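Participant: Fold the following and give me the result.
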Amino acid sequence: MNLKEAAAREAALKTLLDVVEAEYKAARAETRTALESAAETTGVRQVAVTLPDGPDIATVSLSSGEAAAKVVDEEAYTAWVRDHYATEVERRFITAVRPAFTDRLLKQMTAAGAAEYADPETGVIHEVPGVAIAPARARTHSVRFKKDGRDQVMQAWREGRLTAAILPELTAGGAE
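Facilitator: Below is the predicted model:
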């Protein structure tokens, strides 16, 4: 393959990649919305994926998001640490809590599911101001292919079975 042919191939593949990526993102958002709606109304959190006139190739499942402790009010949090754990405060031009201490506290609060810290030395449970348990990872979904699911998708692509039902926007070539 010469330079001109290599460049033409790259440009064509880049165009297809961009179109497929945009369509994938839209399809993923549509799937997540439908899964969330199904989970809310019927409790269904997963669905089998079947090719047109073909076998099951994958399972799409809704996953739960995660919540974690995070500092939401830096001033309130720093004042609390300064009052209760002064050795964990570094004094510079500004007052800041040592990152390692914050990380340790946030991990413990995440595990407890509350913005509270139990001092292991005194047993005192502190309500920690400026920290909240908040979504750390958005709810999402996953696609898990069966052993030969990807191969079956590629075979259906080669045979033209994906065009009408699954990929009409891509195969129409931009025509309305």
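
Participant: contacts, neighbours, all on C-alpha from now
Facilitator: Noted.

Participant: ok, residue 95 touching residue 89?
Facilitator: Yes: contact criterion C-alpha atoms under 8 Å: residue 95 and residue 89 qualify, at 6.9 Å.

Participant: More neighbours: these two, which one.
Facilitator: Taking neighbours as other C-alpha atoms under 10 Å, residue 95 and residue 89 compare with residue 89 leading, 18 against 13.

Participant: In contact with that one, which residues are there?
Facilitator: 78, 81-82, 95-98 (C-alpha atoms under 8 Å, 6 or more residues apart in numbering).

Participant: Need those residues in a markdown table (columns: secondary structure and distance to residue 153).
Facilitator: Shown next, in a markdown table, are the contacts of residue 89 (DSSP: H, G, I helix; E, B strand; the rest coil; distance: C-alpha to C-alpha, whole Å):
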| residue | secondary structure | distance to residue 153 |
| --- | --- | --- |
| 78 | helix | 54 |
| 81 | helix | 56 |
| 82 | helix | 59 |
| 95 | strand | 57 |
| 96 | strand | 54 |
| 97 | strand | 53 |
| 98 | coil | 52 |
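
Participant: Select only the buried ones of those in PyMOL?
Facilitator: Buried residues among those (16 or more other C-alpha atoms under 10 Å), as a PyMOL selection:
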select buried, resi 78+81+82+96+97
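
Participant: Going by distance to residue 127, which of the contacts of residue 89 wins?
Facilitator: Nearest to residue 127 among those, counting by C-alpha to C-alpha, is residue 81 at 11.4 Å.

Participant: Any figure for the gap between residue 76 and residue 52?
Facilitator: Distance, residue 76 to residue 52, by C-alpha to C-alpha, to the nearest Å: 58 Å.

Participant: Let's compare: structure for the following, please.
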Amino acid sequence: MSLKETAGRAAVLQALYEEIGEQLKAAKAEQAAGLKAAKQETGTRQISAELPGGQAVARVTLVSPSPAATVIDEQAFTAWVRDHRADQIKREVVTRVREAFVKSLLAEMTAAGVPQWCDQETGEVHAVPGVAMQPRAAYVRTTWEKAGRDEVARAWQAGELAALVLPELTAGGTE
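Facilitator: You can find the predicted model right below:
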């Protein structure tokens, strides 16, 4: 392939990628809003994703994660770490808690479901200032059926998705 052909191919793919990306973002937002409403109205958290002919290709699930430990007061948190785990303080012009320790500590608190830390050496349980359990945003997860992606590709190649996905760019679509 010549450089000119490669440049043309890359330009076309970039334009399609950008258009598909915007369409996907909008579709996912609509899907999430619909699943959130369905959960509130009927308790539904999962729906089958089907091709126009009715063949299921995936399951779409609204995932509502449990709250996670989050540092909400950096100064109080840093002061506590300085008093109880000074080895995890990284001294610079500013005092900061080592990122790996923050990640580990918050993961422990998230798993426990409370903003507390248990010192394994002493057994003392500490309420950690500057940390709170914060709700996490629900999100939508797509779980593909075994042959789901292959079926989508087949339907795309057969022109069965022209009216559903980017009709303005596919044969048979409307402008």
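
Participant: Drop the TM-score for these two in here.
Facilitator: For this chain pair, the superposition-based TM-score is 0.79 by TM-score structural alignment, normalised by the length of the second structure; 174 aligned residues with a C-alpha RMSD of 2.8 Å.

Participant: Which residues are in contact with each of residue 95 and residue 89 of the first structure?
Facilitator: With C-alpha under 8 Å, 6+ apart, residue 95 of the first structure and residue 89 have common neighbours residue 78.

Participant: Report the mean deviation for the biggest helix by length in the first structure after fitting onto the second structure.
Facilitator: Longest helix in the first structure, counting residues (DSSP state H): helix 3-41. If you overlay the two and look at helix 3-41 of the first structure, the average distance to its match in the second structure is 1.4 Å (mean C-alpha distance after the TM-score superposition for the first structure).

Participant: helices or strands next to that helix in the packing?
Facilitator: Secondary-structure packing of helix 3-41 of the first structure (3 or more C-alpha pairs under 8 Å, 6 or more residues apart in numbering; DSSP states H and E): strand 56-63.

Participant: Measure how the strand it packs on sits relative to helix 3-41, angle-wise.
Facilitator: Interaxial angle, strand 56-63 of the first structure versus helix 3-41 (axes from the mean of the first three to the mean of the last three C-alpha atoms, to 10 degrees): 60 degrees.

Participant: Tell me which helix or strand comes right after strand 56-63 of the first structure.
Facilitator: Following strand 56-63 of the first structure in sequence order, the next helix or strand is strand 66-71 (DSSP states H and E).

Participant: so where in the second structure does the longest helix of the first structure end up aligned?
Facilitator: Mapped onto the second structure using TM-score structural alignment, helix 3-41 of the first structure spans residues 3-41.

Participant: Only the buried residues of the matching stretch, if you could.
Facilitator: 31-32, 35-36, 38.

Participant: what's the answer for stretch 155-163 of the second structure, then?
Facilitator: 155, 160-163.

Participant: At the geometric centre of the second structure, which residue sits there?
Facilitator: The centroid of the second structure falls nearest to residue 139 when counting by C-alpha atoms, centre = their mean (6.3 Å).

Participant: Now do the one helix or strand residue 76 of the second structure maps to: which elements does it pack against?
Facilitator: Element membership for residue 76 of the second structure (DSSP H and E) is helix 74-84. Packing contacts for helix 74-84 of the second structure, counted by 3+ C-alpha pairs under 8 Å, 6+ apart, involve strand 95-97.

Participant: Next, the mean deviation of the strand it packs on compared to the first structure.
Facilitator: Mean for strand 95-97 of the second structure is 4.1 Å (mean C-alpha distance after the TM-score superposition for the first structure).

Participant: from the contacts of residue 89 of the first structure, which single one is nearest residue 16 of the first structure?
Facilitator: The nearest one, if we look at the contacts of residue 89 of the first structure relative to residue 16 of the first structure and count by C-alpha to C-alpha, is residue 98, at 48.5 Å.

Participant: tell me the contacts of that closest one?
Facilitator: 88-90 are the contacts of residue 98 of the first structure under C-alpha under 8 Å, 6+ apart.

Participant: ok, 10 Å please
Facilitator: Residues in contact with residue 98 of the first structure (C-alpha atoms under 10 Å, 6 or more residues apart in numbering) are 78, 81, 87-91.

Participant: Identify the residue spatially nearest to residue 161 of the first structure, adjacent ones excluded.
Facilitator: Excluding its sequence neighbours, the residue lying closest to residue 161 of the first structure (C-alpha to C-alpha, 6 or more residues apart in numbering) is residue 52, at 6.8 Å.

Participant: which element follows the longest helix of the first structure toward the C-terminus?
Facilitator: For helix 3-41 of the first structure, the following helix or strand on the C-terminal side (DSSP H and E) is strand 46-50.

Participant: Next one: residue 27 of the second structure relative to residue 13 of the second structure, how far apart?
Facilitator: Distance from residue 27 of the second structure to residue 13 of the second structure, by C-alpha to C-alpha: 20 Å.
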